[in-house]
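Participant: Provided below are the primary sequence and the corresponding predicted coordinates.
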Amino acid sequence: MPHADADAELSGIHCRLDELLAERGMTLTRLSGLVGVSIVNLSVLKNDRARAIRFSTLAAICEALDCEVGELLVRS
């Protein structure tokens, strides 16, 4: 299985979910409950293994974390 950094390098996109959660003192479990996305799927996103994300999911995560898309997803 490829390393998460390799996946991020391939897509050119890095997800800062772990950093934003830490800044807000929020757990992945709490975020999962707020946005209605499984912990497993959020973990895939957090570890830069996601190949796609629904706009509705992206919007829900940004709302729960009170952030903009550009704070969550950045070019790597």
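Facilitator: Okay, I see it. Quick caveat, the model's predicted, so the values are computed rather than measured.
Participant: use CA for all of it now, contacts and neighbours both
Facilitator: Will do.
Participant: Share the number of residues neighbouring the spatially closest residue to V44 that is not a sequence neighbour, please.
Facilitator: Distances taken as Cα to Cα, 6 or more residues apart in numbering put A50 closest to V44, at 5.5 Å, once the chain neighbours are dropped. Neighbours of A50 under the rule other Cα atoms under 10 Å: 19.
Participant: Comparison target, given below:
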Amino acid sequence: MRIVVTLDVMLARRKMRSKQLAELIGITEQNVSLLKSGKVKGVRFETLARICDVLDCQPGDILEFEKDDPEG
């Protein structure tokens, strides 16, 4: 089981670049990049709330739960 970050999809839908999102939510562009790639172990609720506010979305729009394949 894992959580998949689909932030890049939402950014594309909103026609926004990572750099602009980073500036609006107050984190570095590098941290946005790490979040987009799923290379982070967690995200603060405060940061998630800021992202959702700026992108006018819900957490479920940028985070997905993926079950392990029981046969894999």
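Facilitator: Perfect, I can see it now. Note that the structure is a prediction, hence the values are computed from the model and not measured.
Participant: what TM-score do we get after superposing?
Facilitator: Here the TM-score for the pair of chains, by TM-score structural alignment, normalised by the length of structure 2, is 0.87; 66 aligned residues with a Cα RMSD of 0.9 Å.
Participant: follow-up on the earlier one: let me know whether my guess that the residue nearest to V44 of structure 1 is in a strand holds.
Facilitator: No: assigned with DSSP: H, G, I helix; E, B strand; the rest coil, A50 of structure 1 falls outside any strand and is coil.
Participant: which residue lines up with it in structure 2?
Facilitator: Taking TM-score structural alignment for the superposition, A50 of structure 1 sits opposite V40 in structure 2.
Participant: I'd assumed L34 was in contact with that match.
Facilitator: Yes: proximity of V40 of structure 2 to L34 meets the contact threshold set by Cα atoms under 8 Å, at 6.2 Å.
Participant: need the longest helix for structure 1.
Facilitator: helix 55-65 (DSSP state H).
Participant: Mind listing what's buried along that one?
Facilitator: 58, 60-62, 65 (16 or more other Cα atoms under 10 Å).
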